[in-house]
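Chemist: no letters, just coordinates:
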């Protein structure tokens, strides 16, 4: 009995480690480790990386300038000089063809040139016959300028104006508001200076996108079948 009492005292001593499987009081449980924070997910919108969960301003990429000015009718003296002259000629004589070519390069697909060119031609003729000048086609063509600016992260007219004048800086901080103003400036550019806007867009696209008819620069080899051969008896 004495030995059993000693064992009972030893097992109940608070200085001994707790037995395996013994319940731990709630106030003595170790705190749970915090869950690891989820990793930021990276997405891309219009060629610009966007990180979810982080402010966009922290990863803002400065917008590029257009490769040529809107009044650079003859383009630049570089390897695209002949193409710039062609663009200037088409913009002056056949803007419907130039607009169809721009849409074909921007959104390569079936019948993009024909649909854009014929629609532009109809609006051009309707505006010229009813109002005496091309006032309807710019309403149809100005979204192309917005698409080019967004795809290649180009500087808009409003941003260029604020950068040069140093005013309206607060409007540039709100991306949604700035984009609305840029779209309005795209429309004003097409409406007030339509041929020059078409030519500037064409020069930009020709420096960035090859013509779809060139098959993206890949060579195509055509294998000719061998000619039928006959065996004749020698003399």
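Modeler: Received, thanks. Owing to the predicted nature of the structure, the values given are computational and were not obtained by experimental measurement.
Chemist: contacts and neighbour counts: CA atoms only from here.
Modeler: Noted.
Chemist: which parts of the longest helix along the chain are buried?
Modeler: Using DSSP state H, we find that the single longest helix of the chain is helix 112-131. Of all the residues in helix 112-131, those buried under the rule 16 or more other C-alpha atoms under 10 Å are 112-113, 116-117, 119-121, 123-127.
Chemist: pasting the second one now:
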């Protein structure tokens, strides 16, 4: 297995001829990187920063716009609706649909970011099963369906998985690369390493210039 030190964003033309890569690990592999897990578990500030860092490092969105959007959808709007419901119980029936709509909007926003990350870094495949109840919203695309359901049901799981993938392959400016592969395809580096190379995956995708924001 070759060293994937040049795994970077690729162009649309190259995406058709280079084999896709899977996620670095499963969305439920929380303890494969406890540092990332702790950041993702904090719902006020840390998780939102983690999402915005991912968007910046993956090249899907600038940090501050992403941070403002995710804070609005996960902190400001839910707390505002909760405050209205607690101070004016008569408005409760109207608040609940708005809360549900906000959750769906955040899931759609998270899915859009994750889909851009998949295309930019040639990430394919699903690992959490298929949520077919939303197939009508996602054009029957298994990856879209999974990405939407992940952000709807467990957004921190999806965000931490993205961070681990970016960190594992060194596509990050906020985290020190963790457990990179050595020349023999074995995990090397910090702490002896708990990551294992996916079987049969070389993951040496060529570098290609990609314009910012695409």
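Modeler: Looks like it arrived, so ask away. As the structure is a prediction and not an experimental result, all values here were calculated from the model.
Chemist: how about residues contacting the longest helix of the first structure?
Modeler: For helix 112-131 of the first structure, the external contacting residues (C-alpha atoms under 8 Å, 6 or more residues apart in numbering) are 96-97, 99-101, 103-104, 133-137, 140-141.
Chemist: cool, and stretch 40-60 of the second structure?
Modeler: With C-alpha under 8 Å, 6+ apart as the criterion, stretch 40-60 of the second structure contacts 39, 61-64, 66-67, 70-71, 75, 113, 116-117, 120-121, 156-157, 159-160, 162-163, 166, 171-174, 212-214.
Chemist: if we go to 7 Å?
Modeler: The contact list for stretch 40-60 of the second structure, computed with C-alpha atoms under 7 Å, 6 or more residues apart in numbering, reads 39, 61-63, 66-67, 70-71, 113, 116-117, 156, 159-160, 162-163, 171-173, 212-214.
Chemist: still on that earlier bit, can you redo the buried residues of helix 112-131 of the first structure as TSV with distance to residue 10 of the first structure?
Modeler: Putting these into TSV (distance: C-alpha to C-alpha, whole Å) gives the following:
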residue	distance to residue 10 of the first structure
112	91
113	94
116	95
117	98
119	98
120	99
121	102
123	101
124	103
125	107
126	106
127	105
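Chemist: rewinding a little: and the contacts of helix 112-131 of the first structure, which of them are in strands?
Modeler: Counting by DSSP state E, no part of those is found in strands.
Chemist: okay, these in JSON lines with distance to residue 7 of the first structure and neighbour count next?
Modeler: Listed next are those as JSON lines, based on distance: C-alpha to C-alpha, whole Å; neighbours: other C-alpha atoms under 10 Å:
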{"residue": "96", "distance to residue 7 of the first structure": "103", "neighbour count": "23"}
{"residue": "97", "distance to residue 7 of the first structure": "103", "neighbour count": "18"}
{"residue": "99", "distance to residue 7 of the first structure": "98", "neighbour count": "24"}
{"residue": "100", "distance to residue 7 of the first structure": "98", "neighbour count": "23"}
{"residue": "101", "distance to residue 7 of the first structure": "97", "neighbour count": "22"}
{"residue": "103", "distance to residue 7 of the first structure": "93", "neighbour count": "22"}
{"residue": "104", "distance to residue 7 of the first structure": "93", "neighbour count": "22"}
{"residue": "133", "distance to residue 7 of the first structure": "110", "neighbour count": "12"}
{"residue": "134", "distance to residue 7 of the first structure": "107", "neighbour count": "17"}
{"residue": "135", "distance to residue 7 of the first structure": "105", "neighbour count": "19"}
{"residue": "136", "distance to residue 7 of the first structure": "103", "neighbour count": "18"}
{"residue": "137", "distance to residue 7 of the first structure": "101", "neighbour count": "23"}
{"residue": "140", "distance to residue 7 of the first structure": "96", "neighbour count": "14"}
{"residue": "141", "distance to residue 7 of the first structure": "96", "neighbour count": "23"}
